[in-house]
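Asks: sequence unknown, structure follows:
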């Protein structure tokens, strides 16, 4: 079943005309119909145009999940502008880098983030800040700002290949990269579930999607776009708050959700003391890190009517490209549950060696993906784009293998990236921060096993002056987002290196991953 839209810009107008009274968003007891959402979006178009925003311009978002993220996103689609959702866990200098790299002149944020915004804008010359929750020092509040403008329904010519979203990923060199995602690529991802022909992949108009994962990640925004394209209803929570999620299912009747395994475990633990009926949930998608079999068993009991679907993908692929369908889920466990699943219809996966040659089933190499969903590239980074996308294949940096049936299994990582609690962390970012400390002579950052988050960040440090583990952790907290900060520091005399001077991180990781079949979290 192909999507009915050529671009994302058409969605709110379509449903405002065909199903104007259907609920689009439920939040805090209020209901926005599709007519309401469309009107807010076209008023937002007028407000953005009033600030000089043109097709191709970047508009920023720095906030927790909020229904007006959908307003702003749909307005950007209709205006031909590009929405840049910034990770709300970053520190000021990381935010400043993204504001400058993307060239953002208009930012929607909230009062709690103003100190970060002001620090960052001092370095970038950010022209306009609109606040979600209140006015402050002459900065307008979003709702009043858009209400003051008459609806502007005019749209420029928008191509399916125009960029719709620019989402930043951690960078191998210490700087994040803005993945450019077009209308065609995002809609291509949305249609894949329907192409399976399986019931769980068919969205219904009466579906209620729980949007709790961060909208500044593709997991959150992509999930919201699935609901929007289906004309379904969204329940949007500021964060993956467990009581709120349970209430959204038991009271608001949420039928679909995406969550990371750590959140599923937290829900199961919560239900031990606060029982609730989660029978409304029909389809539960999970991913971003492996799920222990015991957590999956408990989750299947907690959500008795839900079909479970494991997801594997990346920001660079607009989200999920490989899935493990409900038919391959067994509470008793099976071989396929150790892997990620199979490619969606129309997607291709291959495994290559270090020279780019395809490998046979069972052989471990780098996982490569070819799909309509592969990004257009990295913003202003042609060299990084050329390394990441080769002849239409996205090189994931993950190491794995395919079985005889085409199912994918993760083994390790080719790149040094760490995944902790669904956040991607490149060691270079952490190492750059630690190297600023005068007592650090050399350092390497690795991921080590963590029962809750999959991996934890660990720093291996060679010091040239006396410094403690606590001092280095506190130092890092001032420079990088908290989720990137090392959870532990180990001091050694010298880092292992090969003859060309490259740090042998595999050797550093080995003692921590010994005995683990899978060498990543």
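Replies: Nice, I can see it. Being a predicted model, the structure only gives us computed values, none of them experimental.

Asks: switch to C-alpha atoms for all contacts and neighbour counts from now on
Replies: Noted.

Asks: Tell me the spatial nearest neighbour of residue 254, not counting adjacent residues.
Replies: With Cα to Cα, 6 or more residues apart in numbering as the criterion, residue 254 has its nearest non-adjacent residue at 4.7 Å, and that residue is residue 208.

Asks: dropping in the other structure now:
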């Protein structure tokens, strides 16, 4: 086999610890033996149904053991994972599945009505597998998931061309700057860049290679259980999926929640019950409700087993990190900086001995901040550039060579992934994130990065969430406006003054609007276009300050 392949790794782990838990969902526990067997049956079913080598399989699923069983099956059969945002409407689903050349779609019963609507418009899909979730019945044109995993040949499934580290995983981006783009990851690169083979406590090194486990390594797996983790954020996004893949590759167990809305009580109850070691979240959208629950009921749950909270995707305030660590002094808050296109750009680690500054990260050895003319930004120079990472990066965007060329440039002979975030490099080598250039506000020739102002607003004790947008201005081109959420938001003048006490005055919002909620998506991100239109409509008749 050429390079790392998740199926071969996971099969070896299943052989070494067949009776240990692999997947936990409510009162259901699936052992490694059952995990492998069910996934194997599913892989055989997909191949028999006509899925071709590197054919795309769409995962239209909530967090559930089915997600990882299907990923295992696709890896076995050399089929390609295609994540599907379950918040998408019919037109977005059609675009996604047509763009990905999907051959099969696996969907929860809750989506049956929507799938029925889009099915006539997705001519390439020949296999539909329905997953029972006690909602809508299985339609006649679909196959029940229980049938697909119930039986099959005993031999392990392999596609007609065999497995390879070159087999792809497609991860579609959220589309915040346009239609979703499919990021093409080789399995070998994805396994290495998520650092699974170097993480502790990996029970299988140093005899863990691309072909599986040596007898000595298998013996060590039998002696030592892997970590138990909760992906509190959706598996359909990179933060949840990538961290879950790492946990499973370590021989650990993934615990998924039965409540499809954020349920902090269920999460902490699962931590206590299953001695969970790590939780994957997306910034303050998850961290603040967790902290509020612990503050209001500090003795309700035993979270002493919890060692790591891992976040990626959006900014995570130092105040919520400090608050969470006060409830568990052994807890580490690991803020990883990356994206679907660029894993492992940088990180910050906060402990009881010190909390990292919000939006401040240490760069990895293969990362750099790059100016518009292709120079590497030097520490302490105050220059602004885009953050990029070299080494193991995606092949590019599926079917989009033009955007691939922009995001994956070659600089001085080195190929980088440069997703679009701007930053400065401090004198000590750490970077301070400023935000995406695509939402940068230009006011009177000065650049204002919304995320910097948002973090200043969210540091006010009465503001639970904030978004900053640019609205048209006849004199300055754009002016800064903010939309804030909180139970009792302060007056506009107070918040403007509060921001001015922290940042340059031109960065402070000229207007502040209060709403009950910013309606963040499941991945913690917010719709800048929606709130820009909202602010423009609301302020269209407002006089300038």
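Replies: Nice, thanks for sending it over. Here the structure is a predicted model, which is why all the values come from computation and not from measurement.

Asks: Aligned to the residue nearest to residue 254 of structure 1, what sits in structure 2?
Replies: Alignment of residue 208 of structure 1 against structure 2 is given by TM-score structural alignment, with residue 228 as its counterpart.

Asks: who touches that match in this structure?
Replies: Taking Cα atoms under 8 Å, 6 or more residues apart in numbering, we find residue 228 of structure 2 in contact with 247, 252-255, 274-278.

Asks: residues near the counterpart of residue 90 of structure 1 in structure 2, how many?
Replies: In structure 2, the position corresponding to residue 90 of structure 1 is occupied by residue 88, as judged by TM-score structural alignment. The tally of other residues near residue 88 of structure 2 (other Cα atoms under 10 Å) stands at 12.

Asks: any idea which element residue 88 of structure 2 lies in?
Replies: Secondary-structure element containing residue 88 of structure 2, defined by DSSP states H and E: none, the residue being outside all helices and strands.

Asks: Nearest residue to the middle of structure 2?
Replies: Closest residue to the average C-alpha location of structure 2: residue 239 at 2.3 Å, with Cα atoms, centre = their mean.

Asks: Helix, strand, or coil at it?
Replies: Using DSSP: H, G, I helix; E, B strand; the rest coil, the three-state assignment for residue 239 of structure 2 comes out as helix.

Asks: what residues are up against it?
Replies: If you count contacts by Cα under 8 Å, 6+ apart, residue 239 of structure 2 has them with 233, 280-282, 311-313.

Asks: Which of the residues you listed are retained in structure 1?
Replies: Of the contacts of residue 239 of structure 2, the contacts whose aligned counterparts also meet in structure 1 (both residues aligned by TM-score structural alignment, their matches' Cα atoms under 8 Å) are 233, 280.

Asks: Check the contact between residue 348 of structure 1 and residue 370; I expect there is one.
Replies: Yes - using Cα atoms under 8 Å, residue 348 of structure 1 is in contact with residue 370, at 5.1 Å.

Asks: Comparing those two, which residue is more hemmed in?
Replies: Between residue 348 of structure 1 and residue 370, counted using other Cα under 10 Å, residue 370 has the larger neighbour count: 21 against 17.

Asks: Can you find the partner of the more buried one in structure 2?
Replies: By TM-score structural alignment, residue 370 of structure 1 lines up with residue 389.

Asks: Which residue, neighbours along the chain excluded, lies closest to its match?
Replies: In space, not counting the residues next to it along the chain, residue 389 of structure 2 is nearest to residue 367; the distance is 4.1 Å by Cα to Cα, 6+ apart.

Asks: Could you report the neighbour count for the counterpart of the one you found in structure 1?
Replies: Using TM-score structural alignment as the criterion, the counterpart of residue 367 of structure 2 in structure 1 is residue 349. Residue 349 of structure 1 has 21 neighbouring residues, counting by other Cα under 10 Å.

Asks: cool, the one 4 residues further on as well?
Replies: By the other Cα under 10 Å criterion, the neighbourhood of residue 353 of structure 1 contains 14 residues.

Asks: what's the answer for residue 505 of structure 1, then?
Replies: Applying other Cα under 10 Å, we find 17 other residues in the vicinity of residue 505 of structure 1.

Asks: again with residue 93 of structure 2
Replies: Neighbour count for residue 93 of structure 2, taken as other Cα under 10 Å: 23.

Asks: again with residue 291 of structure 1
Replies: Residues lying near residue 291 of structure 1 (other Cα under 10 Å) number 21.

Asks: Touching, it and residue 261? I think so.
Replies: Yes - with contact defined as Cα under 8 Å, residue 291 of structure 1 and residue 261 form a contacting pair (5.5 Å).
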